[in-house]
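In: The sequence and its predicted three-dimensional model are supplied below.
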Amino acid sequence: MLASHRRMWRNEMMAVLVLGAFWAIAPVWAGDGGGIRPYSGNPSYWQYKGKPIMLVGASDKDNLWQWTGTQLTEHLDLMQSVGGNYVRNTMSDRNEGDLFAAKQRDDGRYDLDQWNDAYWERLRFFLDETHKREIIVQLTLWDWFDLSGAGVYGRFAVHPLNPDNNINWEPGTIKNAGDFYGGSLRHKNQPVLDYQHRYIDTLMSMALRYDHVLYNINNESSLGAEWENYWATYIKAAAERAGKEIHVTSMQFAPGTSVRHVMTYRDIYSFAEVSQNNQDALGPVGKKHWDNLLFWRKMIARSDEGPMPINNVKVYGQGVGLNTAAGTEKEAVERFWRNIFGGAASTRFHRPALRDGGQWGWGIGLSERAQHTLRAVNLFLGEFDVFNAEPYEAFSTVDNSVDCYCMADLGKAYAVYFPGGRATVHLDPWVYVKKVSVRWFDIAALSWGQEQIVEPQWDQYDGTSWWGPQRILTLAPANHRSYIALVRAIE
């Protein structure tokens, strides 16, 4: 017993010494009042350093922190150069070349009571570099795919958490991903819980030094409310002890369930994550994708606490859609735009193919198409104030038109997104306007056209309707490419 206590004390002291080194290196950004948080002027969006910010991004890896040196910094620089300010980062270790958290001994086995210093140094470097560039990080604590399946989808056979591979756990302590994720809490598996607490304590002691991190408990979770709420409460308590305010969500498989969950526990969660709305397997294509966002926004707004941000850290779709669960590249780009026109607070292209050839790719990552889209989005956001606008439904498409999407700062400005194809829209400004200016943004050419002054037409009125006439603005692009019409009221 005495030897056991000495060993525990020694391990705790080593952890303190290691963390002390990190704390000495990392600047203190906590408590400056400018961290990422819901926008005070419109809590459906985020603000950073006191200014509203639309989070848009694309990257080629889910766990970017596992990259080092110029491989990471050049990727971040490229994304930032085309207008990206948002990345996903799972604390995952399922890819070849990824480091594990536990220290490996000379005999090949792992000691779960000792950390691999290089693991935490990679995370510190990643947080430093993203913070320098003011790139917001959405950090996922647990990714159950790390211990499930085989190959690129899990490495349980070689993972330190497999009792066969460590010196700490008796055989059978855990047998699969379910035992570690969710099962540890449900079955009060104390050795596993002790490790999890120590891991999260170490992670949070580093992450809480920064002001640009959003927190997600699980990736595509089906582990239940007890597990998710436990860790959400745990990290919020850690933040409170450190004098920090953090913002937490949990991503579930069904996007609607994700929204219900965070709405039910608004004392724990402060934003929703609906990435599964952005794929063919669990989400819709076309207008239904946009309709979902509008519905969830309305339901959240009806709660006593009012609006909160809706994030989309993964937008699926690649190529011609050989991965039928993900969808096509065309749909991915349109989903990216629809998230913005649906009033979402963030949107990011998911990582590309895991295998050579790309036939099983989930997203387009930071490809040339993604870079072009980020440039286009920023040119649009520079001209249209989304933070004072809302998704707008007072418009109609002519028969046989493709679906289009609109936002409006009612009576002041309107934006209509035409994904491409044969499209004509009748826009009702709702308030009486005599003159408007119209500018067309050619998304493919990344160019704005000349401003035109237009007088909306009266609709036909025979004098018998009690409603009376309305002014309608007809908008039609010059060709079948993707465009945005920007309409501003003059009179």
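Out: Yep, it's here.

In: From now on I want contacts and neighbour counts done on CA atoms only, so please keep to that.
Out: Will do.

In: what ranges do the helices span in the stretch 201-350 of the chain?
Out: 225-241, 255-264, 287-302, 329-341 (DSSP state H, counting those that start in this stretch).

In: To residue 123, which of these lies closest?
Out: Using CA to CA as the criterion, the shortest distance between residue 123 and the helices of the stretch 201-350 of the chain is 17.5 Å, found for helix 225-241.

In: Strands of the stretch 1-150 of the chain, residue ranges please.
Out: Taking DSSP state E, counting those that start in this stretch, the strands of the stretch 1-150 of the chain run over residues 37-38, 46-48, 51-53, 55-58, 86-90, 102-104, 110-115, 136-142.

In: what sits against residue 293?
Out: For residue 293, the contact set (CA atoms under 8 Å, 6 or more residues apart in numbering) comprises 339, 342-344.

In: ok, structure two:
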Amino acid sequence: MRTSIVATLSALLAASALAPARADGPIKLLAENPRYFEFRGEPTLLITSGEHYGAVLNLDFDQRAYLDELQRHGLNNTRTFAGTYRETPGSFNIRDNTLAPKPGRFASPWLLVSKPGEPEKFDLDRYDDAYFERLKQFLTLAAERGVVVEYDLFCVLYDDGLWAINPMNAANNVNGEGKCPRGEVLTLQHDDLTARQVALVKKTVAELNEFDNLYYEICNEPYFGANAEWQAQIAATIVEAERALPKKHLISQNFANDKGKVENPDPNVSFYNFHYAVPEAVTMNAHLDRPIGDNETGFKGNDDRVYRTQAWRFLMAGGALFNNLDYSFTAAHPDGTAEVTPPTPGGGGPAFRKQMSVLAGILREAQVWKMGPAREVLGGAKLFKGSHLDILARPGAVLAYVDQGPGFGLTLNLPPASYAYRWIDPITGDVLAQGELDFDGAVTGAQFVSPAFAEDVVLILLAK
């Protein structure tokens, strides 16, 4: 009988999200397996489909409606940019871009000192109290819903148009700082500008220390314009600023697009994020023994399938974080109901968020933080050409994912035990087939043949 597990999984995740903050501090690395997280006393993967990072800096964005939608699907992560960077309408062909607020609706941590109707001027030595209140409101609302916030302190300046509207540009501040090309802004080449950046980091760390649902990312896509020395300075500033404070927060570094090997990890960096990541981003960095995340997707069309399979394959490789960039969230549709169509360079929407809820629930049920490659368990597999099998195992459990139909067969070398298994559609959460197996070990391996499936399928097998 076909039954849906979506409601059950969403209820479990929502109940977890409403758990009160504990005394064990902010989100941290899981002691038993530091390639994953611990949040409020529970092993945690961060899985979401979130807006384009303007929830704080765009004054027209309804934070509550947005976070309610994440909670509804049991999703537990979001990125937000600090307001040291913003975009313009039309940047990267994004319709209704939340990172491109309307005139007069941009919130920056630096105080806007010009009068309405005058060209914008910011004071890099003064801070906007209203901005920090809005930021704390966002973190509070997120904390109440079990959502962990990635706070991106800086972002590279991709083109001269983005540099022209940035508060750190001398044309836009009263301090005369930023008389330099955009490629030098995040490089330690200009001491006075770096001093303002460091001062802002210290101010931010002091303001946000109370929150347990927070980690810092140094810079978005630094490989397009921020050098390693500057990134190390920002990470060291966070650590030093928190030294005398009660709570210590994780620091992430965005390392590369696609994949890359971290050769010289900064001891102040807690974990590494990639954009548009492939599974090799995880396996290439197993030596770090730290979480590896894929915290931005896109540029592969608007369909759900490509991003769903990307999520499954990345997390089955051992990834600990997946954040789909969801373009259905706009200022006009903070509940994520905007239609996503070309030329917008990614996907998203309610149906996709449901798929991420299914994914999160299955990985949690399988306790993937206790799993590893199924080298001794996998006896053989029969796959259709072009499909991929990802399989993990731990004592008493096997989790397998195939990204392309219409079917496949699997031989598992199981220890004698009674097992229950389910074949699940990762699009809907429907159970396509299920059964029980009393395996006595008399034969070489247990045979499993999937039901027919259109796009991808999951097998979860648990000892009873």
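Out: Right, received. Where do you want to start? These numbers come from a predicted model, not from an experiment.

In: And the TM-score between them?
Out: Comparison of the two superposed chains (TM-score structural alignment, normalised by the length of the second structure) gives a TM-score of 0.79, and 411 aligned residues with a CA RMSD of 3.0 Å.

In: Which one of the contacts of residue 293 of the first structure sits in the busiest neighbourhood?
Out: The member of the contacts of residue 293 of the first structure that has the most neighbours, counting by other CA atoms under 10 Å, is residue 344 with 28 neighbours.

In: Tell me the counterpart of that one in the second structure.
Out: Taking TM-score structural alignment for the superposition, residue 344 of the first structure sits opposite residue 319 in the second structure.

In: residues contacting the nearest residue to its match once chain neighbours are set aside?
Out: Once flanking residues are discounted, residue 319 of the second structure sits nearest to residue 292: 5.2 Å by CA to CA, 6 or more residues apart in numbering. Contacts were defined as CA under 8 Å, 6+ apart; by that measure residue 292 of the second structure touches 35, 271-274, 281-282, 285, 318-321.

In: Present these as a markdown table; the columns should include distance to residue 391 of the second structure.
Out: Formatted as a markdown table, the entries for the contacts of residue 292 of the second structure read as follows, by distance: CA to CA, whole Å:
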| residue | distance to residue 391 of the second structure |
| --- | --- |
| 35 | 18 |
| 271 | 24 |
| 272 | 23 |
| 273 | 23 |
| 274 | 22 |
| 281 | 17 |
| 282 | 15 |
| 285 | 19 |
| 318 | 11 |
| 319 | 14 |
| 320 | 16 |
| 321 | 18 |
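
In: Give me the buried subset of these.
Out: 35, 271-274, 281-282, 285, 318-321 (16 or more other CA atoms under 10 Å).

In: so residue 239 of the first structure touches residue 208, yeah?
Out: Yes: taking contacts as CA atoms under 8 Å, residue 239 of the first structure lies within contact range of residue 208: 6.8 Å.

In: out of the two, which sits in the more crowded spot?
Out: Neighbours per residue (other CA under 10 Å) separate residue 239 of the first structure from residue 208, with residue 208 holding more: 21 against 18.

In: For residue 242 of the first structure, see how far away the more buried one is.
Out: Applying CA to CA, to the nearest Å, the value for residue 208 of the first structure to residue 242 of the first structure is 8 Å.

In: The spatially most central residue of the second structure - nearest residue in space that isn't next to it in sequence?
Out: Within the second structure, one residue has its C-alpha closest to the average C-alpha position: by CA atoms, centre = their mean, that is residue 323, at 3.2 Å. Spatial nearest neighbour of residue 323 of the second structure, chain neighbours left out: residue 295 (4.5 Å); criterion: CA to CA, 6+ apart.
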